[in-house]
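[1] coordinates only, sequence not included:
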């Protein structure tokens, strides 16, 4: 099992790394070269840098991720592409993407895009809170424990 993180703008990278360290799990952060960093990370963390482009990180994740890996992303489209591979997918707010909730999420995204395209406005996400971070951490630990059993 590895934890992949869709790294561009993810507010839970450090939290996921902290949990992964406790379980000795490898973390792969896929991000745009625009987000290159000299920050030092633990040895279980590696980076895959991709060219600029709207979906470059997504395509690389789909290429690299395998059954029983975990993906952390807020991207519904990416989640829908890796679920059929047997990947567990966790949103940064802590809820898990599943086959049961994916259709509704994609439909909601489609209608919101349609509203914006026609000049309408939709609500953006709420500010990420410490409570959101704690819920994410708790659910990541539960997900890992479920996979280990």
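    Right, received. Where do you want to start? Everything quoted here is computed from the prediction, not taken from an experiment. Numbering: from 1, shown residues only.
[2] hey, let's count contacts and neighbours off CA atoms from now on
    Will do.
[3] what segments of the chain are strands?
    With DSSP state E, the ranges of strands along the chain come out as 2-6, 26-32, 45-50, 70-72, 88-90, 96-97.
[4] just put those in a markdown table and tack on mean neighbour count and distance to residue 110.
    Putting the strands of the chain into a markdown table (neighbours: other Cα atoms under 10 Å; distance: least, Cα to Cα, whole Å) gives the following:
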| stretch | mean neighbour count | distance to residue 110 |
| --- | --- | --- |
| strand 2-6 | 24 | 21 |
| strand 26-32 | 23 | 25 |
| strand 45-50 | 17 | 26 |
| strand 70-72 | 26 | 21 |
| strand 88-90 | 24 | 20 |
| strand 96-97 | 21 | 17 |
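[5] these into CSV, with extra columns for distance to residue 59?
    As requested, the strands of the chain are exported to CSV (distance: least, Cα to Cα, whole Å):
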stretch, distance to residue 59
strand 2-6, 11
strand 26-32, 10
strand 45-50, 10
strand 70-72, 13
strand 88-90, 16
strand 96-97, 18
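[6] okay, pairing it with this:
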């Protein structure tokens, strides 16, 4: 098993938990982003910088994930691709995506995207992403411990 991290939008607290888990379990972790980020120095932890551009990090992860690997991402289309390739998916908020819930999430995401693009959804009325809470941190740590042994 390898842990792949969609690092551009992953909270710092989650990144630290991933590094600790990788070292504790002797599991390789690969952070993927459009620009370098600081990662813990360890032979198990690496940083891959992909070219700038829309979904380049997602594409890299989807192309390189192997069956049984774990991907940390909030990106629904990437999660769907990973599951199609036999991987596992955990969001930084501790949600585990699987065959039972990903299609519903993908459909909801596509619906909201359509609403935004047609102007039917007023983006100024949306509150944006909530701050990363202690509850999120605990849910993520629990999910990570469940999936990486």
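    That came in fine, so what should we check first? As the structure is a computational prediction, the values presented were derived from the model and not from experiment.
[7] got a TM-score for the pair?
    After superposition, the two chains reach a TM-score (TM-score structural alignment, normalised by the length of the first structure) of 0.89; 143 aligned residues with a Cα RMSD of 1.5 Å.
[8] and the end-to-end length of stretch 123-133 of the first structure?
    Stretch 123-133 of the first structure has an end-to-end distance of 21 Å (criterion: Cα to Cα, to the nearest Å).
[9] now do it: distance to the chain's middle.
    Stretch 123-133 of the first structure sits 15 Å away from the centroid of its parent chain (Cα atoms, centre = their mean, to the nearest Å).
[10] okay, buried residues for it please.
    Using 16 or more other Cα atoms under 10 Å as the test for burial, stretch 123-133 of the first structure gives 132, 133.
[11] contacts for it next, please.
    Defining contact as Cα atoms under 8 Å, 6 or more residues apart in numbering, one finds that stretch 123-133 of the first structure is touched by 11, 12, 15, 92, 93, 94.
[12] show the buried residues in the residues you listed.
    The neighbour-count criterion (16+ other Cα under 10 Å) marks 12, 92, 93, 94 among those as buried.
[13] could you export these as a markdown table, including distance to residue 69 of the first structure?
    Formatted as a markdown table, those follow (distance: Cα to Cα, whole Å):
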| residue | distance to residue 69 of the first structure |
| --- | --- |
| 12 | 17 |
| 92 | 16 |
| 93 | 19 |
| 94 | 16 |
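[14] of those, which belong to helices?
    Assignment to helices by DSSP state H places none of these there.
[15] closest one of the residues you listed to residue 136 of the first structure?
    residue 94 (3.8 Å; Cα to Cα).
[16] contact partners for the nearest residue to that closest one once chain neighbours are set aside?
    By the measure of Cα to Cα, 6 or more residues apart in numbering, the closest residue to residue 94 of the first structure outside its immediate chain neighbours is residue 136, 3.8 Å from it. Under the criterion of Cα under 8 Å, 6+ apart, the contact list for residue 136 of the first structure reads 12, 91, 92, 93, 94, 95.
[17] can you find the partner of residue 136 of the first structure in the second structure?
    Using TM-score structural alignment to pair residues, one finds that residue 136 of the first structure aligns to residue 140 in the second structure.
[18] in the second structure, where's the longest helix?
    Among the elements of type helix in the second structure, defined by DSSP H, the one spanning the most residues is helix 102-117.
[19] mean shift between it and the first structure?
    Following superposition, helix 102-117 of the second structure is found to deviate from the first structure by 1.2 Å on average (mean Cα distance after the TM-score superposition for the first structure).
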